[in-house]
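Engineer: Any chance you can model this:
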Amino acid sequence: MALNISLATDNDADQWNTAVESAQHGIIFHTWKWLKIVEKHTGTALYPLMCHKGTTLVAIYPIFVLKKGFATVALSPPSRAYLLYLGPVIVDYDTLKQDKKESVFIAVQEEVDRFLFSELGCNVVRIRSSPRLPDSRPFRWAGYSVEPLYTYRVNLTQGAGHVWEQFDRKLRVDIKKTEREDVVVEEGGLEDLRYMYSSLASRMTEQGLSTTGSMEYLADLYETFHPSNMKIYAAIYQGERVGGMVSLCYKDGMHLWIGVPKSDVKGISPNDLVQWQAISWACDNGFKYYELMDAGDNPRLRTFKSKYNPDLAIWYSAAKYSSYQYKLIAHALKRV
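Structural biologist: Below you'll find the predicted structure:
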């Protein structure tokens, strides 16, 4: 299958977003405005690749490129942007027959690799594809090393009552106790977002880690996507914030995107109550699933998220290098 690649511009934004809407694995992170905000705040150059067969758009593929030392690195998504996954969107993927799904994906990956390695001279490429794009073989057949990762999704189609009954018994007890202690969950705004960012930054500093992203970045996203696609919840106890979360709403899913570290207040579970309030709202508003976004590689987070009795949803991290030497360097740095 002969494909040609072009770079999207602002004039292509509507067509780009239509492509995102066309497939289940197209997510809010793929939308044009989100990508442009990411570029603005990550010190990367966005290459919004559009793959055509003749005049027909068959895929979009957002790539962020940066220089890291003497290496040119291509990422989808970029690091330190509160993004777990991104990768390609195959147009109308869910309606294609299996042989077409495979042949299109293989051709797209081959052409994108040619562009990245031959035209841009990239040394390291890392792609993290979104859930609902279940096939990792085009990456492996193109020479990528592929790692399966896992996020959690709660099925909401049978209603809030059914979801509640599937929770771990201790979780239900903790939520009811927190309600009895007069913890109140409120929909929040920008100041609540600032509180959550500060709480996360403090916890990461305590753990000797660098802060992810910036408040300016989150504020830009808030101004663009709140309230239609972004909801903020704050747990209030005795007049103080003790928990909260930022969720994203897109298509048929609601996603726990950013959470606040566990409260130091003994005897209450404000973040569990926040989760339940968000899940209840999602059920009432017709969403089909609630995702507790995760990479599945942290056992400590597993114990928090699995008590909601979610289903596992697989996604993939794929990496490829221009030479074995760059692979060794990337592994030594432990981060690309």
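
Engineer: hey, let's count contacts and neighbours off CA atoms from now on
Structural biologist: OK.

Engineer: Contacts only, for the nearest residue to residue 107 once chain neighbours are set aside.
Structural biologist: Nearest residue to residue 107 in three dimensions, chain neighbours excluded: residue 1, at 6.2 Å (C-alpha to C-alpha, 6 or more residues apart in numbering). With contacts defined as C-alpha atoms under 8 Å, 6 or more residues apart in numbering, the neighbours of residue 1 are 53, 103, 104, 107.

Engineer: What about those residues, which are in strands?
Structural biologist: residue 53 (DSSP state E).

Engineer: So among the contacts of residue 1, which ones count as buried?
Structural biologist: Neighbour counting by 16 or more other C-alpha atoms under 10 Å classes 104, 107 among the contacts of residue 1 as buried.

Engineer: Now do the buried residues in the strand or helix carrying residue 178.
Structural biologist: Counting by DSSP states H and E, the element that carries residue 178 is helix 169-180. Within helix 169-180, the residues that count as buried by 16+ other C-alpha under 10 Å are 171, 172, 174, 175, 177, 178.

Engineer: who does the host helix or strand of residue 313 touch, helix- and strand-wise?
Structural biologist: Following DSSP H and E, one finds residue 313 within strand 311-321. Applying 3 or more C-alpha pairs under 8 Å, 6 or more residues apart in numbering; DSSP states H and E, one finds that strand 311-321 makes contact with strand 124-129, strand 145-155.

Engineer: One more, please, to line up against the first structure:
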Amino acid sequence: MSIDASLMLDSEEWNRLVDRSDQTTPFHRYEALEVIADHSGTTLYPYVGYKGQEPVGLFPVYAMERWPLRVAFSPPPDLEVSYLGPAQLNGSSPKQRKAERRHRRFVESVVEEVESEIEPHYSHVRSGTGYEDPRPFIWNGFDPTPRYTYEVDLSPDQDDLFMSFSSDVRKNVRKSEDFEYDLYEGDAADVEQIVSRVQHRHEEQDVSYNVTKAFARDLYRSLPDGTARAYVCERDGRFVGGKITLEDDETLYGWQTVADLDDDLPATDLIDWEVIKRAKDRGLERVDLVGANDKRLCGYKAKFNPRVRTHYTLEQGSVATDTLKHVYKRLR
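Structural biologist: Predicted coordinates:
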């Protein structure tokens, strides 16, 4: 039986499908998808693939037109959306041959719909770590590029987990006992404050950063309680560090982080350890540190004894692909 793709505009039903998949992230929730569309100037196409009446996968796609180019994204650039792309649904476990055929036909059906409805000159997909088999995209003319992130396993008990970290992390956390500080979970105003500080840090480094306070605030407010969290560290009422995270039932994702590097409190290590402890206490299975591609940042993240995980970017261009890739990078 063939698989047909169609748009799913029922947010509650979409989120029920998100909950059925082990390949989705908090960015796949319908509330997040709408906020992303509003702040990226794109049109959302939330596709679901059906085998008869049975949904077998979901795939949110965004369309953007910047004359003379039409572009399809999942996710769109600029907003630091870590992962999106397709997600297969958990269900019965068919044998490998049937599972691969269903997967291939699901991707084919969405690609055909995108080509018909959007007619993109260029398409760009960035999947999550749960989506491990990009071959159906390759078979449909996409070029894959492996990307990497770090994951911290939360299954060891807290003491063993802490002792697995590098000596300087342990030293910094213990050192913080000599300081007076407040580390708390904040609200939407703290989300805006953290993003404002990240913006300032990028300006100092003359590095582009396009996440706005409004986007981060709307994402925080739109998602179910506890999905997005803001952690703030203060000394004498003065901000010295903060971190915004997203989470589902199993994974916490580090999203935006900043610290006052001139303060002698090791706020970054302290906040990360507190986030990890609280995630473990809530029963989560892992922390995704989001990104293991920047050599400089890897030096810090590797201190938490993570494992390397692979995900993929997938690109397809019908004409002038190199030029379109350059346009995509400029949009980012």
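
Engineer: returning to what we had before: what range in the second structure does the helix holding residue 178 of the first structure sit on?
Structural biologist: Aligned using TM-score structural alignment, helix 169-180 of the first structure spans residues 167-178 in the second structure.

Engineer: Touching that stretch from outside, list them.
Structural biologist: The contact list for stretch 167-178 of the second structure (C-alpha under 8 Å, 6+ apart) reads 162, 163, 265, 266, 269, 270, 273, 303, 304.

Engineer: aligned partner of residue 61 of the second structure in the first structure?
Structural biologist: Using TM-score structural alignment, residue 61 of the second structure pairs with residue 63 in the first structure.

Engineer: my read: its match touches residue 85, true?
Structural biologist: No: with contact defined as C-alpha atoms under 8 Å, residue 63 of the first structure does not reach residue 85; the gap is 11.8 Å.

Engineer: who has more neighbours, those two?
Structural biologist: residue 63 (26 against 22; other C-alpha atoms under 10 Å).

Engineer: Assign the more buried one to helix, strand or coil.
Structural biologist: Following DSSP: H, G, I helix; E, B strand; the rest coil, residue 63 of the first structure is assigned to strand.

Engineer: What residues does it make contact with?
Structural biologist: 46, 47, 48, 49, 74, 75, 76, 77, 87 are the contacts of residue 63 of the first structure under C-alpha under 8 Å, 6+ apart.

Engineer: Please report which of the residues you listed has the highest neighbour count.
Structural biologist: Ranked by neighbours (other C-alpha under 10 Å), the contacts of residue 63 of the first structure are led by residue 74, which has 30 neighbours.

Engineer: What separation do you get for the match of residue 61 of the second structure and residue 35 of the first structure?
Structural biologist: As judged by C-alpha to C-alpha, to the nearest Å, residue 63 of the first structure and residue 35 of the first structure stand 10 Å apart.

Engineer: what is in contact with those two at once?
Structural biologist: residue 46.

Engineer: Which residue, other than its chain neighbours, is closest to residue 47 of the second structure?
Structural biologist: In space, residue 47 of the second structure is closest to residue 7, 4.5 Å off (C-alpha to C-alpha, 6+ apart).
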